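Peer 1: I'd like to go over a predicted model; first the sequence, then the structure.
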Amino acid sequence: MAVLSEEQTMLRDMAREWTQNESPVTAWRKVRDANEATGFDAGTYGTMAEMGWAGIVIPEAHGGSDFGWLSLGLVLEELGKTVTASPLAATAAAASAVVLGGSEEQKQLWLPRIASGELVAALAVDEGPRHDPATIKATVADGRLSGTKAFVAEGDAAGLFVVAAGDGLYLVDGGAEGITRSRRHLTDFRSHAEIRFDGVAAEKLEGGKDSLLDDVLDRARVLAAAEMLGLAGQAFDTTLAYLKQRVQFGQVLATFQALQHRMAALYGDIEQMRSAVEAGLAAIDSGGDTRQAALLAKAKANEVGHVMSREMIQLHGGIGMTDEYDAGFYLKRMRVLEAMWGNTSYLRDRFASLSGF
């Protein structure tokens, strides 16, 4: 477990208290039932921005606090525990592209609005059902971008798109002419829009390294893993509490040794997941090579999150399959996050290639 500073501990505790009191799972049910394309409550996100969360990874010179990626991960973990819907992770990933590769003019134009919560940003990379940056077909000619991006997280509400096309990353104003948004319904009821760019004005991010897209994807993967850590941790706690009070065959389920062994194994898996996720966040904060740490964090989160969410449903029995109970929300969100920015097979293959295998 990472050693937190006093300020990080305070941030984590504030996020935990706020999510439990102001954004419990019942709040997500209301968002789900409202069935809005954006998939989150704008007022709730405004409150997050007022608390400074939207600017955690944005430099102070551009309106943020520059509090670091581990700090943002702590917040996302708490949001994951209550399945709180927000564009915080997607916006931070997109904003990192501007921080890493934007000109001073681009930073001044976009980052303060992101840090204040005024603007939602989205990272648009994939063009098919599976994550594969090597197959990008979007093109840019004479400053005009054309192409279609699939399953863009928070694409329905985005006021800024960071788009992978041609030979780099491009900034596209969400209000520009030539953008068509099509809502897509995924099992987690969040925004995963298909975005079509038809000759839209685009500005290239020129200041980054050749590996700018990979650097941004590293951040997106670790942020997804941080939310998955929160989902897995809460799934474990909820399942354990259920086993301690559910009586079957005249005995409390938690007294069955077979179930004790399963829960002990899951606890160990989640602790390994935490180590991998926190190492990924710390690697970004340290400014070193983030590639392998990010791939490992997301791969471990995929692996453990898949098992924990499945076990949550199974160990709850029939009630776990009902909409009246919360278990399904964790399973559905976990499955979508598993697929984002690389499934387990893709990530393992990339990690092996970087390791020389």
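Peer 2: Noted; the coordinates are in hand. Numbering: from 1, shown residues only.
Peer 1: okay, CA-based contacts and neighbour counts for the rest of this
Peer 2: Noted.
Peer 1: element containing the residue nearest the centre of the chain?
Peer 2: Centroid-nearest residue in the chain, with CA atoms, centre = their mean: Ala224, separated by 3.1 Å. For Ala224, the host element (DSSP states H and E) is helix 212-245.
Peer 1: In that helix, which residues are buried?
Peer 2: Going by neighbour count (16 or more other CA atoms under 10 Å), the buried part of helix 212-245 is 212-213, 215-236, 239-240, 242-243.
Peer 1: Could you report the distance from the residue in the chain sticking out farthest from the centre to Lys244?
Peer 2: Residue farthest from the centre of the chain, counting by CA atoms, centre = their mean, is Gly250 at 42.4 Å. Using CA to CA, to the nearest Å, one gets 13 Å for the distance from Gly250 to Lys244.
Peer 1: what about versus this one:
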Amino acid sequence: MALVLTEEQAMLRDSARGLIGDKAPVSHLRHLRDSSDATGFSRELWQTFAEMGFCGLLVGEQFGGSGLGCVEAGVVMEEIGRNLVPSPFLATAVLAACALARAGSAAQQSEHLPKIADGSRLAALAVDEGTKHRPLMTKMRAVRSGNGFRLDGDKAFVVDGHTADLLIVAARTAGSPGEVDGLTLFLVDPKSRGIEIERTVMVDSHNAARIRFDNVEVNADGVLGEVDQGGGVLEGVLNIGRGAVACEMVGVAEGAFGRTVSYLRERRQFGKAIGEFQALQHRAAQLYIEIEITRAAVLKALQALDTDIANAASAVAVAKARAGSTATLAVQEGVQMHGGMGMTDAFDIGFFMKRARVCQELFGDANFHADQLARMRGY
């Protein structure tokens, strides 16, 4: 399969680029940060996303969506990354939509997917419990109680968890931390008794939450998929999320690169633009090459997710690891080429550096995925 967008995908990219560039440039993030906005994103922009069909890209047509694939969702994620837009798109339109589409019962899909597609329901995936992404190390327990379960434990780094109308929670119904078997996914109302949610504004001014579950009752209808068999579903959903975050990091790298090149053209020293100095030209050219190679690797992973998700893990690991390294290089080069002023809040390049660092950790950093790839290949 050619590593280029189709005509329809290119049209979607242009549509997303025009909307986001106009409605939510980096100054939009700065305004939300400086105003201490309680939500942390624009609900008006989210409704526009829904009207444009972005919220339902991964939702089937029978539920009001477009029934498209990961490549199309990645196109939107790249534009989100290019402009550093705080948005529940990843948590709701990608992770939650895929989890429900892949494992939800007919009743669960009918209840939630149409509302995700029209933008009226926000959701969040609660997996990680520590400072690092280790989904198999889930310790949170789900104990049988009556016709359902009681959830007890803590979740951290729940992306956009503070505004969610629905939580998809990974808990252990059997086995021990580190085992694939024994994980179960639950649909939980965040207003249920025993849930405490603490918003945590991250270093990049985006949103996450810590969530405490204190003997939270969930009935049997809240089980997503099969009891004890949620590990496979979770891994598939996480791989889709990893591909989406890799796309966002390509956008972050591209955004940082574009601002850096503009600065090289504008900043003058010794009577000429600093972009005329050959050393900086070489560094910019090398960065451009790295971004384009990473873009191809990420697109390959998304295509694999759309055509054969069961065998896409290695392509996703390569894409996520490489995207993290490339985004890190892009923001570091950007700050250095801006000089000391690049570290000040007056320049937007610092926002890109912070977002790249958070995305690097989200769903596994480069080291995590290098280790995953090595294990898959028998090392």
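Peer 2: Yep, that arrived. Here the structure is a predicted model, which means the values were calculated and not measured.
Peer 1: what's the TM-score for these two chains?
Peer 2: Once the chains are laid over each other, their TM-score by TM-score structural alignment, normalised by the length of structure 1 reads 0.96; 357 aligned residues with a CA RMSD of 1.5 Å.
Peer 1: returning to what we had before: if I pick the residue nearest to the centre of structure 1, what's in contact with it?
Peer 2: For Ala224 of structure 1, the contact set (CA atoms under 8 Å, 6 or more residues apart in numbering) comprises 89, 298, 337, 340.
Peer 1: now do Asn302 of structure 1
Peer 2: 225, 228, 337-338, 343-344.
Peer 1: Compile those into a markdown table and extend it with columns for distance to Glu17 of structure 1.
Peer 2: Converted to a markdown table, the contacts of Asn302 of structure 1 look like this (distance: CA to CA, whole Å):
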| residue | distance to Glu17 of structure 1 |
| --- | --- |
| Ala225 | 21 |
| Met228 | 19 |
| Leu337 | 24 |
| Glu338 | 27 |
| Asn343 | 32 |
| Thr344 | 33 |
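Peer 1: tell me which of those residues is nearest to Thr47 of structure 1?
Peer 2: Nearest to Thr47 of structure 1 among these is Met228, at 22.5 Å by CA to CA.
Peer 1: mind checking what that closest one lines up with in structure 2?
Peer 2: Counting by TM-score structural alignment, Met228 of structure 1 lines up with Met249 in structure 2.
Peer 1: Over to Asp156 of structure 1?
Peer 2: Using TM-score structural alignment, Asp156 of structure 1 pairs with His162 in structure 2.
Peer 1: can you check Ala138 of structure 1 too?
Peer 2: Taking TM-score structural alignment, Ala138 of structure 1 has Met140 as its aligned residue in structure 2.
Peer 1: How much space separates that match from Pro190 of structure 2?
Peer 2: Look at Met140 of structure 2 and Pro190 of structure 2: by CA to CA, they are 16 Å apart.
Peer 1: And for Gly334 of structure 2?
Peer 2: Plainly put, Gly334 of structure 2 is 40 Å away from Pro190 of structure 2 if you go by CA to CA.
Peer 1: Pretty sure Ala150 of structure 1 sits against Arg130.
Peer 2: No: the pair Ala150 of structure 1 / Arg130 is not scored as a contact, 9.3 Å apart, by CA atoms under 8 Å.
Peer 1: more crowded one of the two?
Peer 2: Using other CA atoms under 10 Å as the criterion, Ala150 of structure 1 and Arg130 rank with Ala150 on top: 21 against 15.
Peer 1: tell me the SS of that one?
Peer 2: strand (DSSP: H, G, I helix; E, B strand; the rest coil).
Peer 1: list the contacts for it?
Peer 2: Ala150 of structure 1 makes contact with 124-129, 192-195 under the criterion CA under 8 Å, 6+ apart.
Peer 1: tell me which of the residues you listed is nearest to Ala283 of structure 1?
Peer 2: Nearest member of the contacts of Ala150 of structure 1 to Ala283 of structure 1, counting by CA to CA, is Val125, at 23.0 Å.
Peer 1: The closest one touches Gly166, doesn't it?
Peer 2: No: between Val125 of structure 1 and Gly166 there is no contact, the gap being 11.3 Å when judged by CA under 8 Å.
Peer 1: shared neighbours of the two, anything?
Peer 2: Common neighbours of Val125 of structure 1 and Gly166 (CA under 8 Å, 6+ apart) are Ile136.
Peer 1: Show me which of those two is the more surrounded one.
Peer 2: Neighbour totals were compared for Val125 of structure 1 and Gly166, and Val125 leads with 25 against 15 (other CA under 10 Å).
Peer 1: how about the more buried one, what's its match in structure 2?
Peer 2: Checking TM-score structural alignment: Val125 of structure 1 goes with Val127.
Peer 1: And for that match, nearest residue in space, chain neighbours not counted?
Peer 2: Distances taken as CA to CA, 6 or more residues apart in numbering place Ala170 nearest to Val127 of structure 2, at 5.4 Å, with adjacent residues excluded.
Peer 1: Phe249 of structure 1 corresponds to which position in structure 2?
Peer 2: Phe249 of structure 1 maps onto Phe270 in structure 2, with residues paired by TM-score structural alignment.
Peer 1: distance of that match from Val201 of structure 2?
Peer 2: From Phe270 of structure 2 to Val201 of structure 2 the distance is 42 Å (CA to CA).
Peer 1: Neighbour count: those two, which is higher?
Peer 2: Val201 (15 against 6).
Peer 1: Which residue, other than its chain neighbours, is closest to that one?
Peer 2: The spatially closest residue to Val201 of structure 2, leaving aside those adjacent along the chain, is Asn207, at 5.0 Å (CA to CA, 6+ apart).
Peer 1: For the equivalent of that neighbour over in structure 1, which residues are in contact?
Peer 2: For Asn207 of structure 2, the aligned residue in structure 1 is Ser191 (criterion: TM-score structural alignment). When the contact criterion is CA under 8 Å, 6+ apart, the partners of Ser191 of structure 1 are 37-39, 152-156, 183-185.
Peer 1: Return the closest of those residues with respect to Ala282 of structure 1.
Peer 2: Nearest to Ala282 of structure 1 out of the contacts of Ser191 of structure 1 is Ala153 (CA to CA; 24.3 Å).
Peer 1: Now Asp128 of structure 2: which helix or strand?
Peer 2: If you go by DSSP H and E, Asp128 of structure 2 is not part of any helix or strand.
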